[in-house]
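Engineer: Have a look at this prediction, sequence included:
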Amino acid sequence: MSTARDDVLGRIAGALGRRGTPAAEAYAAIDRPYLRRHHEDGILDLFAERVAHYRATVHRVDTAGLPGAVARVLSRGRYAVPAGLPAEWIAEVDPGLLVHEPPVAELDALDGVVTGCAVAIAETGTIVLDHGPGQGRRAFSLVPDHHLIVVTAGQVAPDVPEALERLDPARPLTFVSGPSATSDIELNRVEGVHGPRTLDVILTR
C-alpha cells in the first residue's frame, strides 16, 4: 500500500473521527502546510496584468475618477443595474441608458450590466461575485453580452487561500476569469457561449 494512499485514508479517518465537533473547530483543525501567499507587493499591478491576459479590458482610476470611467464604458446601449449598486458609481451615466433591477426575462434584450464584486484574486486574475448588494442575481453576470465589474483596491486578495477566507461558502459564488470562452475540438476559441462576450474591469486605487 502506497504512502500517499495511507496518508489520504488517514486524513479521511481523522475527519470522520471528528463527528460531533463544531464545524468551525473542525475546519480550524485541518492541517494546511501549503504556502498561503505568493506575493506581498505589487498586488494591484499583478491583478491588472492577469485580468488583461484573459482578454478583459482593465481601466485603472482613482476613486474620484470612478464615475467618469463608468460613464465612458457605458456610453451607448442599455445596461442593467442591480439593487444596491452605489449611486455615485453611475452618477455620470445618462439615466436613459440604465435599467434598474430588470427581471431576468428582460436581460437578454439589454446590452450589458454593471456590477460590483465580493473579492478579486491577483494570482489568478479572477473576480468573485457572491451576488450580494450591488452584484445582482447570478443571471446578471451570465445573460448580458457585456459585463462591467468595479473592483476596489481593498477587495483584491493576493492569492486564492486569502480570497476564500473572505467569502461565505453558503452564498452562491460566481468566479469570473475574463470573458466567457470555450474552444472546440480544433482549439478554435469561441467567446460569449456561457456568459458575457466582453468584460470590462474598472480597478480603483
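Structural biologist: Sure thing, it's come through. On a predicted model such as this, the values are computed, not experimentally measured, just so you know.

Engineer: CA atoms for contacts and neighbours, from now on please.
Structural biologist: Fine.

Engineer: can you give me the helices in the protein?
Structural biologist: With DSSP state H as the criterion, the chain has helices at 3-16, 23-28, 43-53, 66-73, 160-165.

Engineer: okay if I get these as a markdown table plus distance to Ala80?
Structural biologist: Shown next, in a markdown table, are those (distance: least, Cα to Cα, whole Å):
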| stretch | distance to Ala80 |
| --- | --- |
| helix 3-16 | 45 |
| helix 23-28 | 38 |
| helix 43-53 | 23 |
| helix 66-73 | 13 |
| helix 160-165 | 27 |
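
Engineer: let's bring in a second one:
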Amino acid sequence: MSARETILARIRDAQTLAPPAPHEIPREYRTGRTLPDDQRIDLLVDRLVDYKAHVHRCAGEDLPDTLAQVLDGIGALRVGVPAGLDDSWLTGFTGDVAVDSADVPAPQLADLDAVVTASTVTCAETGTIFLDGSPDQGRRALTLVPDVHVCVVTVGTVEVGVPEAIARLVPQRPTTMISGPSATSDIELERVEGVHGPRNLHVVIVS
C-alpha cells in the first residue's frame, strides 16, 4: 500500500467514526448592523490609516482628477487596469495605461508602476476590501504583483461588519481580501513589506 492510499484509508476510517454532521450549521452571529454614511466611512478611514494605507476622498465627478493626482504623486508612468474598468476613470492620467489580460505573464506585471481597480465590498470595522475577480477588478495576479495598488471604494459598497460584507459576496467567485498594504513580521518582529502583495495601498473613497 502506498503512502497516499494509507492516508486516504485513515481519512475514511476517521469519517466513519466521526459523529454525523448537523443538517444545518448555526449562524447565530450578529448581522444587519448599519451606521450613517459619515460614521461608517470615518470608521473605515480610521482602520485603513491604522493599516498604513493612503486614503483619498472625493465626489464621483472628481474621481478622474483624484486618480490622476494620486498616480502623479507616486510618479507612475505606466499603469495597469483590468479589462472592465470604466475608461472615464483615467481620463485625467497622461501616462501609459496597459489593459491586463490572461495572456500577460504574471512576472511582466512587475513592470507596472501601479494598478487601478474597483472593489466589490468593504468592511468598515476591519478595514478590509474585498475583490471578487469581476471585470473591473481583474485577476488576482494584477493586484498582487505591482508595487502599488490604487483601489476605488464607493460609499454604497461599504458595510459595517464582516457578516454584512460577506453576505454581499458570491460564494462561487474567487475572493481576495485586502487589509492594508502587504506586510509581515519575522520571528524578531522585524516588519517586512511587499512579501505577499503591494507594498503601497491607496484607497480612493468615492461619495
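Structural biologist: Nice, I can see it. What you are looking at is a predicted structure, and each value in this text was computed from that prediction instead of being measured.

Engineer: Any idea what the TM-score comes out to?
Structural biologist: Put the two chains on top of each other and the TM-score (TM-score structural alignment, normalised by the length of the first structure) is 0.83; 181 aligned residues with a Cα RMSD of 1.6 Å.

Engineer: any chance of the helices of the first structure in TSV, plus distance to Leu173 of the first structure and mean neighbour count?
Structural biologist: Below are the helices of the first structure laid out as TSV (distance: least, Cα to Cα, whole Å; neighbours: other Cα atoms under 10 Å):
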stretch	distance to Leu173 of the first structure	mean neighbour count
helix 3-16	26	11
helix 23-28	20	10
helix 43-53	18	19
helix 66-73	24	18
helix 160-165	11	15
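
Engineer: List just the one of those that sits closest to His59 of the first structure.
Structural biologist: helix 66-73 (7.5 Å; Cα to Cα).

Engineer: And Leu164 of the first structure, what's its match in the second structure?
Structural biologist: In the second structure, Leu164 of the first structure lines up with Ile166, judged by TM-score structural alignment.

Engineer: Surely Val150 of the first structure and Ala118 touch.
Structural biologist: No - applying Cα atoms under 8 Å as the test, Val150 of the first structure and Ala118 come out as separate, 10.1 Å apart.

Engineer: re earlier: of the helices of the first structure, give the one that comes closest to Val176 of the first structure.
Structural biologist: Of those, nearest to Val176 of the first structure by Cα to Cα is helix 43-53, at 9.6 Å.

Engineer: Please work out which residues of the second structure line up with that closest one.
Structural biologist: Aligned by TM-score structural alignment, helix 43-53 of the first structure falls on residues 40-50 of the second structure.

Engineer: after superposition, how close is the matching stretch to the first structure?
Structural biologist: Relative to the matching residues in the first structure, stretch 40-50 of the second structure has an average distance of 0.9 Å after the fit, by mean Cα distance after the TM-score superposition for the first structure.

Engineer: roughly how far is that stretch from the heart of the chain?
Structural biologist: 15 Å (Cα atoms, centre = their mean, to the nearest Å).

Engineer: Please name the nearest non-neighbouring residue to whichever residue in the second structure pairs up with Gly68 of the first structure.
Structural biologist: Matched across to the second structure, Gly68 of the first structure falls on Asp65, judged by TM-score structural alignment. Counting by Cα to Cα, 6 or more residues apart in numbering, Asp65 of the second structure lies nearest to Gly92, which is 5.6 Å off, once chain neighbours are set aside.

Engineer: residue boundaries of the strands in the first structure?
Structural biologist: 57-61, 79-81, 98-100, 112-115, 119-121, 126-129, 146-151, 156-157, 174-176, 181-183, 189-191, 198-204 (DSSP state E).

Engineer: corresponding residues in the second structure for the last one?
Structural biologist: Following TM-score structural alignment, the partner segment of strand 198-204 of the first structure in the second structure covers residues 200-206.

Engineer: Report the mean deviation for the matching stretch after fitting onto the first structure.
Structural biologist: So stretch 200-206 of the second structure averages 0.3 Å relative to the first structure (mean Cα distance after the TM-score superposition for the first structure).

Engineer: can you list contacts of that stretch?
Structural biologist: Applying Cα atoms under 8 Å, 6 or more residues apart in numbering, the set of residues contacting stretch 200-206 of the second structure from outside is 53-60, 63, 67, 147-155, 180-182.

Engineer: Alright, calling it a day.
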